[in-house]
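Visitor: turn this into a model:
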Amino acid sequence: MSTVPNSASGTTDTGPWLVAGLGNPGPQYAGNRHNVGFMVADLLAGRMGGTFKAHKSRAQVLEGRVGAPGPGSHRVVLAKPMTFMNLSGGPVTALSTFYKVPADRIVVVHDELDIGFGALRLKKGGGDNGHNGLKSLTSSLGKDYCRVRFGVGRPPGRMDVAAYVLRDFSAAERKELDYLVDRAADAVEALITSGLERAQSTYNS
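Guide: Predicted structure coming up:
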């Protein structure tokens, strides 16, 4: 089996990455700001040319590869937890155990209130900033997973945060959303193929 250096860690790339897009299951949540992680995961699945299948971990899963064909490609397990957001840690932890993926090879894609709409921040570790999905993940995995944070901005006026993230993107936001989700998917692929620091230099905006 061919191995290639992993620029993020200096180790050889012999195991898979786990990419988890966060959201809530069910059509009534599909367009919500809180579901942008699912949107990015769905786009990545299309690029990988596969379809999600149910897994015993209570997640939808697709196994594939990203990167140039040959030794430069990387095995990826793409997942959408089918629990509600505040229980995301259970399925992701089960998948990391099943596929033997360490925390530093887990990439979580999620909405982020403290970043303007469509801006991206890639990071490793950190707090949960009140995000229930991240709270659940960190309690199960620790903090050492990577995050692709997709900005949704703060709610206007005195709108409740929970109500805001469980609303669909606005009509104005939807005009840009496809492009921004595509860019977030590019950022996930860059993190895996080029390492966190190089991906940050390109996509942190």
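Visitor: from here on, just use CA atoms for contacts and neighbour counts.
Guide: Fine.
Visitor: nearest residue to the middle of this structure?
Guide: V109 (2.1 Å; C-alpha atoms, centre = their mean).
Visitor: how close does it get to V36?
Guide: Distance, V109 to V36, by C-alpha to C-alpha, to the nearest Å: 8 Å.
Visitor: what residues are shared contacts of the two?
Guide: G21, L22, F150 (C-alpha atoms under 8 Å, 6 or more residues apart in numbering).
Visitor: next one: the longest helix seen in the chain to chain centre, how far?
Guide: The single longest helix within the chain, with elements called by DSSP state H, is helix 171-194. Centroid displacement of helix 171-194 relative to its chain, using C-alpha atoms, centre = their mean, to the nearest Å, is 11 Å.
Visitor: quick check: next helix or strand after it?
Guide: helix 196-203 (DSSP states H and E).
Visitor: roughly how far is that following helix from the heart of the chain?
Guide: 15 Å.
Visitor: all the strands of this protein, residue numbers only.
Guide: Taking DSSP state E as the test, the strands found in the chain are 17-21, 53-55, 59-66, 74-81, 106-112, 120-124, 146-151.
Visitor: can you redo those as CSV with distance to D182?
Guide: Converted to CSV, those look like this (distance: least, C-alpha to C-alpha, whole Å):
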stretch, distance to D182
strand 17-21, 14
strand 53-55, 22
strand 59-66, 15
strand 74-81, 16
strand 106-112, 13
strand 120-124, 12
strand 146-151, 11
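Visitor: hmm, who's touching the longest helix of the chain?
Guide: 6-8, 17, 36, 39-41, 43-44, 66-67, 72-74, 107, 117-118, 120, 148, 150, 196-200, 203.
Visitor: quick one on the thing from earlier: just the buried ones from the shared contacts of V109 and V36?
Guide: Buried subset of the shared contacts of V109 and V36 (neighbour count, 16 or more other C-alpha atoms under 10 Å): G21, L22, F150.
Visitor: please give me the structure for this one as well, since I'd like to look at both together:
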Amino acid sequence: MIPPYVIAGLGNVGDQYENTRHNIGFLILNKLHSEMAFPSFSEKFSGMISKMSIFGRSVILFKPCLFMNRSGIPLAQLRSFYKYEMSNLLVIHDDIDLELGVIKCKQGGSSGGHNGIKSVDEHLGNRYYRMRFGVGRPSLQSSVANYVLSCFEVDITVYINRAVEGIQNIISVEKELEFPVGLL
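Guide: Okay, here's the model as predicted:
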């Protein structure tokens, strides 16, 4: 069996978090799911999963459904079952150190203080790819938690569309999954 590509979006479960900065991973994944006509999400591995074949390779969209700081647990459950390569995992998350809409992709590195990424690193190591989506920084350092748990003040559709387009370009290439920065 060929190991699948896994694209995971980080976020918090619950209506009160639905359109918050911290849920940008879920927002991007939902748009990708819709744009590429993936099957409906179903509950599995403490998360929501949807998968389909693209160019003969299984592509899995996954939203961990434990709170952000426990995101690594469902991803480890998913990996235990599907045996995917760490280099075939892309984790999408918010980043307060990047201006709104700036997207950076990298493999490995530190968590940058992001608790969801800390959890993923704890359970899987850090050799996976991550898409950092800039949400900007609050004016007061003490308000970081409130800031990331609040909604965007501007329409971010164009930024989400750009992220989705970059991911579509990556997964539509008929070769080993790579996340070159130039595609984003």
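Visitor: which one in the second structure is aligned with D104 of the first structure?
Guide: Matched by TM-score structural alignment, D104 of the first structure corresponds to S87 in the second structure.
Visitor: tally of neighbours for its match?
Guide: Using other C-alpha atoms under 10 Å, S87 of the second structure is surrounded by 18 other residues.
Visitor: show me what contacts the residue found closest to it once you drop the neighbours it is linked to in the chain?
Guide: Residue nearest to S87 of the second structure in three dimensions, not counting chain neighbours: Y128, with 5.2 Å by C-alpha to C-alpha, 6 or more residues apart in numbering. Contacts for Y128 of the second structure were tallied using C-alpha under 8 Å, 6+ apart; they are M86, S87, N88, L89, L90, V91, Q107, G108.
Visitor: pick out the most distant pair among those residues.
Guide: N88 and G108 (12.5 Å; C-alpha to C-alpha).
Visitor: give me the common contacts of these two.
Guide: With C-alpha under 8 Å, 6+ apart as the test, N88 of the second structure and G108 both reach Y128, Y129.
Visitor: residue in the second structure paired with A163 of the first structure?
Guide: Looks like A163 of the first structure aligns to N146 there (TM-score structural alignment).
Visitor: just tell me what V40 of the first structure corresponds to in the second structure.
Guide: Match for V40 of the first structure (TM-score structural alignment): I28.
Visitor: excluding chain neighbours, what is closest to that match?
Guide: Among residues not flanking I28 of the second structure along the chain, I160 sits closest, at 5.8 Å (C-alpha to C-alpha, 6+ apart).
Visitor: the counterpart of that neighbour in the first structure and G15 of the first structure, how far apart?
Guide: The alignment partner of I160 of the second structure in the first structure, by TM-score structural alignment, is V181. According to C-alpha to C-alpha, V181 of the first structure stands 26 Å off from G15 of the first structure.
Visitor: which one of the two has more residues nearby?
Guide: Between V181 of the first structure and G15, V181 has the larger neighbour count (other C-alpha under 10 Å), namely 21 against 15.
Visitor: would you mind listing the buried residues in stretch 78-94 of the second structure?
Guide: 78-79, 82, 84, 86-94.
Visitor: now do the same contact list for G11 of the second structure.
Guide: H22, N23, I24, G25, F26, K63, P64, C65, F67, M68, H93.
Visitor: excluding its backbone neighbours, what's nearest the fourth one?
Guide: Spelled out, that is G25 of the second structure. Nearest to G25 of the second structure is G9, by C-alpha to C-alpha, 6+ apart, at 3.8 Å.
Visitor: tell me what angle the longest helix of the first structure forms with strand 120-124.
Guide: Put simply, helix 171-194 of the first structure runs at 40 degrees to strand 120-124, going by axes from the mean of the first three to the mean of the last three C-alpha atoms, to 10 degrees.
Visitor: buried residues of helix 171-194 of the first structure, list them for me.
Guide: Burial within helix 171-194 of the first structure, assessed by neighbour count using 16+ other C-alpha under 10 Å, is assigned to 177, 180-181, 183-194.
Visitor: could you do stretch 4-18 of the second structure as well?
Guide: Buried residues in stretch 4-18 of the second structure (16+ other C-alpha under 10 Å): P4, Y5, V6, I7, A8, G9, L10, G11, N12, V13, Y17, E18.
Visitor: what lines up with the last one in the first structure?
Guide: Residue correspondence, TM-score structural alignment: E18 of the second structure in this structure matches A30 in the first structure.
Visitor: distance of that match from G37 of the first structure?
Guide: Taking C-alpha to C-alpha as the measure, A30 of the first structure falls 10 Å from G37 of the first structure.
Visitor: swap in T51 of the first structure?
Guide: 16 Å.
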